[in-house]
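> need a 3D model of the sequence below.
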Amino acid sequence: MDVYENVAAQALESLVGTIRLDKKEYAVSLIWSSVEAIELRPREQARQAAQRVGSDLFALRAEADRKRFEQYALGDYALGHKSGMPALASCVADVLSDSLYGVWPLGIGVWWLVGIRSDGMIVLDRASCDEDEIRKMFEQGLLDESWSQVVCPTAWQIPGSLSAEQDAPLLGPPRVKLRVVNIDIARFVLWGACGGILLILGLFIRSWWPEPEPIVLPAKPVPPPPAPWFRKPPIEASLRYCTDVLQTYSLEAASIAGWFPVTGRCDGNQFSYQLKRRGGLDHWLSPLAVQLMGSPQVRLWGAKNQAELQWQASELPSFQADHPGNPNLSVVQARLKAEFDELGFNVQFEFKDGFWPSLKLTTTIKQSPVLLLPLFTRLSATVINEVTYNVEDDYWILSAEIYGASARMRKE
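Purely as a prediction, here's the structure:
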């Protein structure tokens, strides 16, 4: 099968050039070719091929031992490709030991088709928002070649295939990245020459221009930074609220078929539940999420088989600007350590110095963290960083920040 003629024949309207996985953007829908055994260097072969088809970017891919280049890929700015962007197909090929032919639904409404032969050569790399188009190309490839591993969406019901929803593509390090085909040398030289002339002219003028008399301005007083607990809810309100919503909404998060809540988090401004795939599909999430209490936002995490539901927290009472910090954090730490020891709970402290010093407290308990509220009632300027609830193992983590008095007040 001439892969590239087949790709060129498809409608360009549905083509997708980039995919974001785990906060990193990858280039897809690249045109891959083999480096020929001729005198022309691989870099020049790639550049000449890019000029023939009007591509803006290229990448070189080496063999596993990295002694010589075996393939080059062509990219295009029109598809969202950028210099320095890693090639997703190469990340998959680098960790394979046999051939792979697969389609994965990555994100909502995007399907990625990749074909990698047993010798490690990438023969197909295409992402599209047209499922029918991708499926036709996929089925044609099944007829043209024999593959060791075939992956596709379960709904396609291809005999002998693995489920794309259960078998996410494994990624190696992003070592193959796009680069620009041509650099405008003439413009670069012209800019350099202009800069040199301006530098020489500036040095000449400075050599005879009289030095101005220095102007000494009176120092302006620097205003102190605002108190970090200003407009944040006190721990008495936020800890009780976060514990309540994480307990209540764990049942809501468990209501989406094929997805299971793993970890809940709340910081007083918003709360969320991380979900793990257990047979569910990405496109089930949004339609079912809007039916849940509070209509949470859905965030997908690509190949990690995870997602997240996010709710906005209710408005809580907050500290005012004139609320004082704790006068002596060392005394606070000693008292809290003794009280946690008496309760039989482990606790860690981390002191942070600065204009507004603070004491970070972290503890893990099996009981509801509301149990700890009496320990904080005598403290001022204390807020939560985050309350975490692990659904699978049924334990809580509390991270709180206890702020001290400012450096100016300590001097006074």
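> C-alpha from now on. contacts and neighbour counts both.
Will do.
> my read: Gln270 touches Gly264, true?
No - with contact defined as C-alpha atoms under 8 Å, Gln270 does not count as touching Gly264 (10.9 Å).
> for the two, indicate the residue with more neighbours.
Remark: of Gln270 and Gly264, Gly264 carries more neighbours, 27 against 14, as counted by other C-alpha atoms under 10 Å.
> which residue ranges of this structure form helices?
3-9, 42-53, 88-93, 131-144, 185-208, 235-253, 285-289, 329-343, 373-376, 407-411 (DSSP state H).
> nearest to Glu25, out of those?
Closest to Glu25 of those, according to C-alpha to C-alpha: helix 88-93, at 8.9 Å.
> just checking, what packs against that closest one?
Secondary-structure packing of helix 88-93 (3 or more C-alpha pairs under 8 Å, 6 or more residues apart in numbering; DSSP states H and E): strand 122-128.
> this one as well, want them side by side:
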Amino acid sequence: MLVLFCLLCLIIALAFIFFIKGENFAQKILTPIGLFILFHSFIFFVMPMLQELYGISRFPSYLVSNTDSYSMFLSVGSAFLYLIICTITVFILGKSGLDYSVLSSASLVSNDNTKLVKVVCIVFIAVGSFVMFGVVAQYVNQFAYFMYNRINLLSGYGYFIKMLVFSLPLSVLLVCEFVRQNKKNSLLLLIITFSLVFIISLLLGSRAQALFMLPYVLITYIFISKTKINYRSLGKSLLALILIFGFASSLAKVRDIIKQDDAVLSKSAIAEEIELGEVVTKELQASFGHAELLAFVLDNSDRYEFALGRTYVAGFVSFVPRVIWPGKPLGGGPMLANIVAPGSYKLGSKEGNSSLTTGVVIESYLNFGFVGVFVFAIIHGFLIYKVTCFGHRLTKTTDIALFLLTTNFLSMTIVNAEFLGAFSAFMFVAVIIYFFNNVRIRG
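Okay, here's the model as predicted:
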């Protein structure tokens, strides 16, 4: 029954894409609201089906024996309600599609600000990469210990990790230069940047972040190239993402073996070793098993009290050092970790701390219950509408970089990530890019 319910939700969600303005289905998907529908549906409708079919779970004793539980249906239903409200909000406000001729024309405009933004991105990426490689190198002979305790060991390096996010706007600029201006050096720099960020992200234990440049590269290429956006071009892009994700999953499996050999399992207080089902499905549920997490939260309401906005306040005040404000609120990740495994995150603990990604549906529920899910769906839809409006006013390549950065945050990142980490990283990069994009350069 759960599979059939998820399938019904998926069909209805995909049907909404047909109402987005665009020449064909592929064009409709490559819009802020289209990408949101696709990514949200994958996490909350496709993943529960895969987990049910393969018998894979974060909590084997929980999901495997309770696959048709009321909480799982309520979890998927809440996510479905969020998607419907968010999408209808965008449709009511009136802007859902994009004018691809605007994107294509803007990709031809490069000036001194574009060069400055590119240099700024390269500098931040270089500094962040150098520092993070140095941190990991200290534990080259204790990699298992590093993976188990990386949250504590990386404490204080948050902004250096955020510097890697500058690879996103940089990738947009480099693709524009290579495709529209035929600069071969741009392609070489793009490959180097992706390889560098990919390796560092895997070393830091982030499988999802390891691939976060790929959608930018593929979507930017489709937007600005003269190739017509159709099923064929979209299909090739999806195939490339699947193949590379499979490769990343294999590397993650090797990493797990290394940890097992040292008799240390990452997040051992939360997850058990699972050997059922396909390797890729197992890796996917580790990053995108949010429906199951929400079901667990609904089933264990006695373990927490609603945060009443505190995890969102944490995102806005993340720049304030805890030394200055000892009582600064924590994000949704530590709260969720302590619900799943009480005591797994303790502020000030020297080792063993663990966190979980919430995503917008879980975090809105943790703060205000089902009322929060309803209200934040409307807010989310309004913000997606505003970024779509911005997509109609692009005039240069740096505008495209800002547009895609914001689209990624609203349509994909926030759907899967904790608000604190996602928002602070987005604002850190977006504010700097916006400043250098508009600073006046005297010739």
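> TM-score for these two?
TM-score for the superposed pair, counting by TM-score structural alignment, normalised by the length of structure 1: 0.22. Supporting figures: 156 aligned residues with a C-alpha RMSD of 7.4 Å.
> just to revisit the earlier point, pick the most buried one from the helices of structure 1.
helix 88-93 (a mean of 24; mean count of other C-alpha atoms under 10 Å).
> just the endpoints, please. Distance across stretch 350-365 of structure 1?
18 Å (C-alpha to C-alpha, to the nearest Å).
> distance to Gly115 of structure 1 for the helices of structure 1 - can I get that in JSON lines?
Listed next are the helices of structure 1 as JSON lines, based on distance: least, C-alpha to C-alpha, whole Å:
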{"stretch": "helix 3-9", "distance to Gly115 of structure 1": "10"}
{"stretch": "helix 42-53", "distance to Gly115 of structure 1": "21"}
{"stretch": "helix 88-93", "distance to Gly115 of structure 1": "9"}
{"stretch": "helix 131-144", "distance to Gly115 of structure 1": "8"}
{"stretch": "helix 185-208", "distance to Gly115 of structure 1": "38"}
{"stretch": "helix 235-253", "distance to Gly115 of structure 1": "37"}
{"stretch": "helix 285-289", "distance to Gly115 of structure 1": "29"}
{"stretch": "helix 329-343", "distance to Gly115 of structure 1": "58"}
{"stretch": "helix 373-376", "distance to Gly115 of structure 1": "57"}
{"stretch": "helix 407-411", "distance to Gly115 of structure 1": "63"}
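> now for those, which one comes closest to Ser399 of structure 1?
Taking the helices of structure 1 one by one with C-alpha to C-alpha, helix 235-253 is closest: 10.1 Å.
> in terms of secondary structure, what does the closest one contact?
Helix 235-253 of structure 1 packs on strand 259-266, strand 270-277, helix 373-376, strand 382-390, going by 3+ C-alpha pairs under 8 Å, 6+ apart.
> hmm, back to that, closest to Cys152 of structure 1 out of the helices of structure 1?
helix 131-144 (8.9 Å).
> so that closest one versus strand 122-128, what angle?
Per axes from the mean of the first three to the mean of the last three C-alpha atoms, to 10 degrees, the angle that helix 131-144 of structure 1 makes with strand 122-128 is 160 degrees.
> could you point out the helix or strand that follows the helix or strand Leu4 of structure 2 falls within?
Element membership of Leu4 of structure 2, judged by DSSP states H and E, is helix 2-17. Once helix 2-17 of structure 2 ends, the next helix or strand along the chain (criterion: DSSP H and E) is helix 25-29.
> and after that following helix, which helix or strand comes next?
Using DSSP H and E, the first helix or strand after helix 25-29 of structure 2 is helix 32-41.
> rewinding a little: ok, which of the helices and strands packed on helix 235-253 of structure 1 comes nearest Gly102 of structure 1?
strand 270-277 (19.5 Å).
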